[in-house]
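Colleague: I'd like to go over a predicted model; first the sequence, then the structure.
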Amino acid sequence: MEICEKISKILSDVKCKKPLVHNITNYVTVNDCANIILALGASPVMADDIEEVEEMVSISSALVINVGTLNYRTIESMIKAGKKANEIGIPVILDPVGIGTTTLRTKTVERLINKVKFSVIRGNMSEIKILAGIDAKIKGVDSEDTTKGAKKIARELALKLNSVIAITGEKDTISDGNRVCTIENGHKMLAEVTGTGCMTTALIGAFCGVSQDYYLAAVSGIASMGIAGEKAYRSLEENQGVGTFRVRIFDNIYNLKDDDFIEGGKIYEC
């Protein structure tokens, strides 16, 4: 079965099973992440108090950890929730937003990786390079690196961490250490809307909630955002900009169909 057909089946499962996705995420994009999960057909919950994260994880199908707006309180909640998720066997997805920018972010991600087993780690090229111990160019939470060498970096880091590694950017690269693919869906305007990376990670969480093949789940989440971005851009009329584009991302995720992957997926296995 071709990869686009495989991920279209996972989309159907999301809409049918409506997995509960527990997010400990950043307050800049928390509302967008909740709404993009809902638009896909899954169910979001945003809970970060240390007194309830274990209970919430226990009724969830996946846990998404996003370090975008760190504080000491939520760091401990992330670790506690992640350990509980590992204990009960649900997937944990990490978005290491801005790692390398400050010591707190870098040390926190290192601590998380040492204490929690992650099924998928999604970041931009600079973030993944830093995780891999490679010099990177980063500006705040944005990457200034090209995607050169992405396949090798993703494959080697996936084997090292025993996680699916997803590098998103102008061209996306995903690897579980054995399989590798690139995705060429998307539009440059996605980079002009705050939170599209965080939303992509949230989508990956929803797909991981219904599939034990986390490589395909990561491909599904990233391709979904790419296809939605393409459709949103094509729908723009004169004098419409990032505001309309942002809203139409949600509309296109809501209206995403199996055939969108099969007919429009630009996914190439290597």
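Modeller: Perfect, I can see it now. All values reported here derive from a predicted model rather than from experimental measurement.

Colleague: okay, CA-based contacts and neighbour counts for the rest of this
Modeller: Fine.

Colleague: contacting residues around stretch 41-58?
Modeller: Contact with stretch 41-58 is made by 14-15, 17-25, 30, 34-35, 37-38, 63, 73-74, 76-78, 80-81, 84-85, 88, 206, 254, as judged by CA atoms under 8 Å, 6 or more residues apart in numbering.

Colleague: out of the residues you listed, which are buried?
Modeller: For those, a burial check counting by 16 or more other CA atoms under 10 Å picks out 14-15, 18-25, 30, 34-35, 37-38, 63, 74, 76-78, 80-81, 84-85, 206, 254.

Colleague: so of these, which ones are in strands?
Modeller: 20-24, 63 (DSSP state E).

Colleague: so which two of those are the farthest from each other?
Modeller: Leu20 and Ile24 (13.2 Å; CA to CA).

Colleague: Which stretches in the stretch 51-200 of the chain count as strands?
Modeller: 62-66, 92-95, 120-124, 138-139, 142-143, 164-168, 172-175, 180-183 (DSSP state E, counting those that start in this stretch).

Colleague: hold the first one in mind and look at this next one:
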Amino acid sequence: MSYLDQVRERKPLVHNITNWVVTNFTANGLLALGASPIMAYAREEVADVAKISGAVLLNMGTPDAAVVESILLAGRSANAHGVPVVFDPVGAGATPYRTETARRIVREVRLSALRGNVAEVANVVGESWAIKGVDAGAGDGDVAALAVRAAKRLGCLVVITGKDDVVTDGETTYVVHGGHPILTQVTGAGCLLGSVIGAFLAVAGDGAARLEAAAEALAFYGAAAELAFAATEGRGPGSFQVEFLNRLALVTSAELREMAAIEKLA
């Protein structure tokens, strides 16, 4: 059974501490996929919510002291109870505060996966890569090699998204082709992807299966984007966004097998 079918069958609870810009889109996207979202931010309950969840998504898109405290409390609780943690270091490298906060989180929380654009991932692990804002990610360099170095340094899966997506555990690396550039015109598309990866990790168990699940999550997300664009071409990002939510619900495992373009690097 595909991880996609397992998500839809098991409906894992995904605990999201995410930025306020994207909460509605994230919740709707997870519901469309078949997962069960919960948005819990209060320091008084985040540890309790994290321990009963299938996965925890930590996103620092709108950071402040209270959000960071909740992120750390939820992350530590997830670690203590064997719950996979996905971290999205939004804007790491854009300001000293964001960079220092991201580095603190990776020091204090044991991650299952780090998901970001190339500049964010580079800045989290202390490498130089220019960034102009939270959506920046272009540049020169070997993205796959950076992902491998980051995965080895952090001891977790690293997902670098861009024109093509890279996912690695530091030993085995996949490049996932597909998707569509119009995703960059939809606020929260990257943030939702982190939560979708969390849903797939929630059903994958431990070990090597998590790498396969993350790669399938990327391929699924790309397939949904391609189909949504084909159905709304010429109508703009608003129509695409609505149809993308539809496709998250409608893409079948058979369509995913046919469309997935996952390349294993030597």
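Modeller: All right, it came through fine. Predicted, not measured: the structure shown is a model, and the values here were computed from it.

Colleague: quick revisit: now render the strands of the stretch 51-200 of the first structure as TSV, adding distance to Thr196 of the first structure.
Modeller: Shown next, in TSV, are those (distance: least, CA to CA, whole Å):
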stretch	distance to Thr196 of the first structure
strand 62-66	13
strand 92-95	12
strand 120-124	12
strand 138-139	17
strand 142-143	12
strand 164-168	11
strand 172-175	14
strand 180-183	16
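
Colleague: Select, out of those strands, the one closest to Thr194 of the first structure.
Modeller: strand 142-143 (10.5 Å).

Colleague: who touches stretch 109-128 of the second structure?
Modeller: 72, 75-76, 79, 84-93, 99, 102-103, 129-131, 135-138, 143, 146-147, 150, 153-162, 190, 194.

Colleague: In PyMOL, select just the buried ones from those.
Modeller: Here is the PyMOL selection string for the buried members of the contacts of stretch 109-128 of the second structure, based on 16+ other CA under 10 Å:
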select buried, resi 72+75+76+79+84+85+86+87+88+89+90+91+92+93+99+102+103+129+130+131+135+136+137+143+146+147+150+154+156+157+158+159+160+161+162+190+194
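
Colleague: Keep only those of the contacts of stretch 109-128 of the second structure that are in helices.
Modeller: Residues of the contacts of stretch 109-128 of the second structure located in helices (DSSP state H): 72, 75-76, 79, 99, 102-103, 143, 146-147, 150, 153-154, 190, 194.

Colleague: Pull the number of nearby residues for whatever residue of the second structure lines up with Asp172 of the first structure.
Modeller: Using TM-score structural alignment, the partner of Asp172 of the first structure in the second structure is Asp165. By the measure other CA atoms under 10 Å, the count of residues near Asp165 of the second structure is 23.

Colleague: What is the corresponding segment of the first structure for stretch 52-65 of the second structure?
Modeller: Stretch 52-65 of the second structure maps onto residues 59-72 of the first structure, going by TM-score structural alignment.

Colleague: With stretch 241-258 of the second structure instead?
Modeller: Counting by TM-score structural alignment, stretch 241-258 of the second structure corresponds to 246-263 in the first structure.

Colleague: now stretch 83-103 of the second structure
Modeller: By TM-score structural alignment, stretch 83-103 of the second structure lines up with residues 90-110 in the first structure.

Colleague: any residues touching the matching stretch, and which ones?
Modeller: 60-68, 70, 75, 82, 85-86, 117-123, 127, 130, 138-142, 198, 201, 204-205, 208-209.

Colleague: residues in contact with the aligned partner of Gln6 of the second structure in the first structure?
Modeller: With TM-score structural alignment defining the correspondence, Gln6 of the second structure maps onto Asp13 in the first structure. With contacts defined as CA under 8 Å, 6+ apart, Asp13 of the first structure is in contact with Val210.
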